[in-house]
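Peer 1: Need coordinates for the below:
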Amino acid sequence: MFENLTERLSSSLRKVTGQAKLTEDNIKDTLREVRMALLEADVALPVVKAFVEQVKQGAVGAEVSRALSPGQAFVKLVQQELVAVMGGGNQDINLATQPPAIILMAGLQGAGKTTSAAKLARYLKQEKKKSVMLVSADVYRPAAIKQLETLAKDVKADFFPSDLTQTPVEIAKAAMAEARRRVKDVLIVDTAGRLAIDEAMMDEIKAMHAALNPIETLFVVDAMTGQDAANTAQAFNEALPLTGVILSKADGDARGGAALSVRHITGKPIKFIGVGEKTDALERFHPDRIASRILGMGDVMSLIEDAERKLDRGKAEKFASKVSKGKGFNLEDFRDQLQQMKRMGGMAGMLDKLPGMGQLSQAAQSQVNDKSLGRMEAIIGSMTPKERQYPDIINPSRKKRIAEGCGQPLQDVNKLLKQHKQMQKMMKRFSKKGGMMNMMRGMGGMMPPGGGGGMPPFGKF
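Peer 2: Reported below is the predicted structural model:
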């Protein structure tokens, strides 16, 4: 979401990092570029003005720590202001009430309310160990009720049925009574959206709010709408006592303006951010981590949390033990690693969270994406168990059969086998004494000249 903003800010801040002293003159041009970068990211103008002014006041004549150069101190100040603009810290969902805790989802049509409701149910079940019921009060959009029922099954949450003959308030009251009867911890109520804010919509959701008295009223906003997202959130906030925001579709072609504008304009915290279409693609919104990613500093904590949630720990431990004992790295292991990488959002999704990997992440996106990982899996799947176990037996006639079996070009089969060989060599280095340093040297050898550009062992596929 923040690729363009990251690139522009990194370029702007590089010009001041070598300065011996921060003065109004030598930061003026940098601040102008920072301002343009934020405007291009569709950040609301009042937010941009306040941000630049705060950075300017903090930078000029600031006491600089001995551990930091003046330029580094300026970058740190920009990071602190980014964190402040987005809310300072994460605010988790509030469930401190007599069960069932009721969560009301609000927002425009197409913002992703229904999917976000299911994602939130999954989060509450897995992370908070709560029993959750979902209900749809959208009696206007065709198949909205059925869509939520399907998603509820996917996340293994209970679903309260409703139909188009009922009013939204009747549905909400009946669902609340059933959630109490079945002793559910949480009831999530999905509401109808409109293409634009209108009086009838607001009156309806106000009536539902009055009937339910929810502990959380979450506004779901499409990150791709930029500063308009903040303005829409403000309109809802004036009509409803919102408690937080879910920023959806942050994995799309969003410029980051919504994330930097919503909190400042509404005063309401962004609690979650949707980073994909699947029901596990919901992350708690941490302003400090997002600020680090915007400035190209990575987000290692989120990467670790992703790994804890999504990776198969048993397979990972088995693989680590195998490598450490020098037992080799066959194509079954290679396929397992590809599948683990896909669960983590692919190569680009992982690199995006590593410090200093912003531009490499873009290169990775163009070379290795989910489709290419899928093609690699298909090639390995087209092999016999013996071929996957002993890749050296794969001769030209076997390669031809494998290519025909998976519908991929013969040259792609050759590329995959070559990449596997490179990975095998790296794993051998890793299993020896001083293995980590040897493996890093091996990876360095796979990089093209120029220091840091290009790809690890996965070439264009």
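
Peer 1: only C-alpha atoms for contact and neighbour calcs from this point on.
Peer 2: Noted.

Peer 1: From the contact counts, what lies against the longest helix anywhere in the chain?
Peer 2: Secondary structure of the chain per DSSP state H: the longest helix is helix 410-431. Using 3 or more CA pairs under 8 Å, 6 or more residues apart in numbering; DSSP states H and E as the contact test, the elements touching helix 410-431 are helix 313-324, helix 396-406, helix 435-446.

Peer 1: try 6 Å this time
Peer 2: Helices and strands touching helix 410-431, by 3 or more CA pairs under 6 Å, 6 or more residues apart in numbering; DSSP states H and E, are helix 435-446.

Peer 1: what about the helix it packs on, distance to the chain center?
Peer 2: Mean-position distance between helix 435-446 and its chain equals 29 Å (CA atoms, centre = their mean, to the nearest Å).

Peer 1: How many residues are close by Ala67?
Peer 2: Ala67 sits with 8 neighbouring residues when counted by other CA atoms under 10 Å.

Peer 1: Then Ser366?
Peer 2: 11.

Peer 1: Likewise for Lys56?
Peer 2: Residue neighbour count, defined by other CA under 10 Å, stands at 20 for Lys56.

Peer 1: go on, the one 3 residues further on?
Peer 2: Other residues within reach of Ala59, judged by other CA under 10 Å, total 22.

Peer 1: circling back: please identify the buried residues of the longest helix of the chain?
Peer 2: Within helix 410-431, the residues scored as buried using 16 or more other CA atoms under 10 Å are 410, 412-413, 415-417, 419-424, 426-431.

Peer 1: Could you check how far the spatially most central residue of the chain is from Gln91?
Peer 2: Geometric centre of the chain, nearest residue: Val275, 3.4 Å, by CA atoms, centre = their mean. From Val275 across to Gln91, the span is 18 Å (CA to CA, to the nearest Å).

Peer 1: Please tell me how far Ser292 sits from His286.
Peer 2: Ser292 sits 10 Å away from His286, going by CA to CA.

Peer 1: can you give me the helices in the stretch 51-200 of the chain?
Peer 2: Counting by DSSP state H, counting those that start in this stretch, the segments of the stretch 51-200 of the chain that form helices are 70-85, 113-127, 144-155, 168-181, 199-212.

Peer 1: Please give the structure of this sequence too, so both can be compared:
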Amino acid sequence: MFENLTDRLEGVFKKLRGHGRLTEENIEEAMREVRTALLEADVNLQVVKEFIASVTEKAVGKEVLASLAPGQQVVKVVYEELVTLLGSEAEPLRLDGAQPVVIMMAGLQGSGKTTTSAKLARLLKEKGRKPFLVPADVYRPAAIEQLHVLGEQLEVPVFNSSTEQSPVDIARQAVAEAEKAGYDTVIIDTAGRLHVDEQLMGELQEISSAVRLSEVLFVADAMTGQDAVAVADKFNTDLEITGVVLTKMEGDARGGAALSVKKITGKPIKFVGVGEGLDALEIFHPDRTASRILGMGDVLSLIEKAEQVVDEKEAKKLAQKIRKNVFTLQDFLDQLQNIKKMGSMEQLMSMVPGINKLKQLQNAPAPNEKELLKTEAIILSMTKKERTNYKIINAGRRQRIAKGSGTSLQEVNRVLKSYTMMLKMMKKMQGKAVITTGGKRRKKPKGLRR
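Peer 2: Next up, the predicted model:
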């Protein structure tokens, strides 16, 4: 997501930096290109007009034009305006006050409400909350069963509702049960329609009147662009939502919904869905998103993802193994699986600063998810002894590993070659290690090198 917009904006800013000195004419020409880029990204027309007017007013100010690096100053202005447009700062859920906190998930059919309800329950459970899932969609076939299955996967309790009950009764009874059982967060998954209608809105308003709601989260498919924004505005008018969850943000949507919804509805984006897995729900950070749009990466999110999957004790053990040059194929497999837990390679690469410039180079390496899966399958097909000591893997064993992993002998050889090259690099780095003495850094004496 945002890839095309990022490419277009980087092209505009490259031209600006090419000018030794900026004039009002340079900036106005650049803003016309930015305007076109935003419209092509399906951003609301009125939002684009106001954004361009605000950026232009600040960019032609004396401070920018008189700056030694005016091109960079314009980028700074655009970044700040993007952050404002996206909501300024992350908006947390309202979890204080009387318990249990009740969250209602609303939206059209197919937007991903049920899966998002489960993802939110998982996120809250990780933060020490006691969520209680409530299936209140009595119209869609298997909707209730789907939430029960997801709850079982997450080990999160699910209210035992049925299609014979009304959604209002389900909500009321579920909140009463949560109070008795000591659950502190009730998440109500409501029904959707293919379009906004009186019956849908009336039902949601009845639930809102029957139970004390802390949050009403509108779940929208980011792929639907301005349609999602229009529907969010309608829900907000009739129901007064408290926030938005944008799903399918990992797809190839142009980004218009994310850039328009806060300005149009006045309500913040609180979460974004970035994949199909139950762990693929993230808190929305306007500043980090603006940074990614401008090709600056998102290092903070990358660090947070790494911290979630890497245990500190295990990381220290791994560091010791690398220092002692005993990094085995099992260690290699563990690191591959940690990378998989962090998300798709495409998603991780998008967080790396300057990655868009790398993509533009000829023969630039592209993230290859299939190769990682093949590598994992090959190592998993090895015995414990083989993973501990790769030197015992002879021709016969290689044939067996290839057959067991559904790959070829050449691919097994490639994995082993990559692994041995990695070992050589680690050994080389050890040879260049430094030790600290009396606050000074110096190379290891030759006699201490291995």
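
Peer 1: The longest helix of the first structure aligns to what range in the second structure?
Peer 2: Using TM-score structural alignment, helix 410-431 of the first structure lines up with residues 409-430 of the second structure.

Peer 1: ok, average deviation of that stretch from the first structure?
Peer 2: Mean deviation of stretch 409-430 of the second structure relative to the first structure after superposition (mean CA distance after the TM-score superposition for the first structure): 2.0 Å.

Peer 1: Figure out how far that stretch is from the centre of its chain.
Peer 2: Centroid separation for stretch 409-430 of the second structure versus its chain: 31 Å, with CA atoms, centre = their mean.

Peer 1: can you check stretch 50-67 of the second structure too?
Peer 2: Its chain's average C-alpha position is 32 Å from that of stretch 50-67 of the second structure, according to CA atoms, centre = their mean.

Peer 1: end to end, how far does it reach?
Peer 2: 25 Å.

Peer 1: And stretch 94-104 of the first structure, by the same measure?
Peer 2: With CA to CA as the measure, stretch 94-104 of the first structure spans 12 Å from end to end.

Peer 1: Quick one: the strands in the stretch 201-350 of the second structure, in order.
Peer 2: For the stretch 201-350 of the second structure, the strands defined by DSSP state E, counting those that start in this stretch cover 215-221, 243-247, 269-273, 281-283.

Peer 1: closest to Lys313 of the second structure out of those?
Peer 2: With CA to CA as the measure, strand 281-283 is the member of the strands of the stretch 201-350 of the second structure nearest Lys313 of the second structure (25.3 Å).

Peer 1: Give me the mean deviation of that closest one from the first structure.
Peer 2: Relative to the first structure, strand 281-283 of the second structure is 0.9 Å off (mean CA distance after the TM-score superposition for the first structure).

Peer 1: for that strand, packing partners?
Peer 2: If you count contacts as 3+ CA pairs under 6 Å, 6+ apart, strand 281-283 of the second structure packs onto strand 269-273.

Peer 1: now the strand it packs on against helix 113-126, angle please.
Peer 2: 100 degrees (axes from the mean of the first three to the mean of the last three CA atoms, to 10 degrees).

Peer 1: So which residues lie in contact with strand 269-273 of the second structure, not counting its own?
Peer 2: Applying CA atoms under 6 Å, 6 or more residues apart in numbering, the contact partners of strand 269-273 of the second structure are 91, 243-249, 280-284.

Peer 1: now the residues you listed as JSON lines including distance to Gln46 of the second structure and neighbour count?
Peer 2: Formatted as JSON lines, those follow (distance: CA to CA, whole Å; neighbours: other CA atoms under 10 Å):
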{"residue": "Glu91", "distance to Gln46 of the second structure": "24", "neighbour count": "17"}
{"residue": "Gly243", "distance to Gln46 of the second structure": "21", "neighbour count": "24"}
{"residue": "Val244", "distance to Gln46 of the second structure": "20", "neighbour count": "27"}
{"residue": "Val245", "distance to Gln46 of the second structure": "22", "neighbour count": "28"}
{"residue": "Leu246", "distance to Gln46 of the second structure": "21", "neighbour count": "26"}
{"residue": "Thr247", "distance to Gln46 of the second structure": "24", "neighbour count": "25"}
{"residue": "Lys248", "distance to Gln46 of the second structure": "25", "neighbour count": "21"}
{"residue": "Met249", "distance to Gln46 of the second structure": "23", "neighbour count": "20"}
{"residue": "Ala280", "distance to Gln46 of the second structure": "32", "neighbour count": "21"}
{"residue": "Leu281", "distance to Gln46 of the second structure": "30", "neighbour count": "23"}
{"residue": "Glu282", "distance to Gln46 of the second structure": "28", "neighbour count": "16"}
{"residue": "Ile283", "distance to Gln46 of the second structure": "27", "neighbour count": "17"}
{"residue": "Phe284", "distance to Gln46 of the second structure": "23", "neighbour count": "23"}
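
Peer 1: Export these as JSON lines, with columns for distance to Leu336 of the second structure.
Peer 2: Output for the contacts of strand 269-273 of the second structure, formatted as JSON lines (distance: CA to CA, whole Å):
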{"residue": "Glu91", "distance to Leu336 of the second structure": "33"}
{"residue": "Gly243", "distance to Leu336 of the second structure": "36"}
{"residue": "Val244", "distance to Leu336 of the second structure": "34"}
{"residue": "Val245", "distance to Leu336 of the second structure": "30"}
{"residue": "Leu246", "distance to Leu336 of the second structure": "29"}
{"residue": "Thr247", "distance to Leu336 of the second structure": "27"}
{"residue": "Lys248", "distance to Leu336 of the second structure": "25"}
{"residue": "Met249", "distance to Leu336 of the second structure": "24"}
{"residue": "Ala280", "distance to Leu336 of the second structure": "18"}
{"residue": "Leu281", "distance to Leu336 of the second structure": "21"}
{"residue": "Glu282", "distance to Leu336 of the second structure": "22"}
{"residue": "Ile283", "distance to Leu336 of the second structure": "25"}
{"residue": "Phe284", "distance to Leu336 of the second structure": "27"}
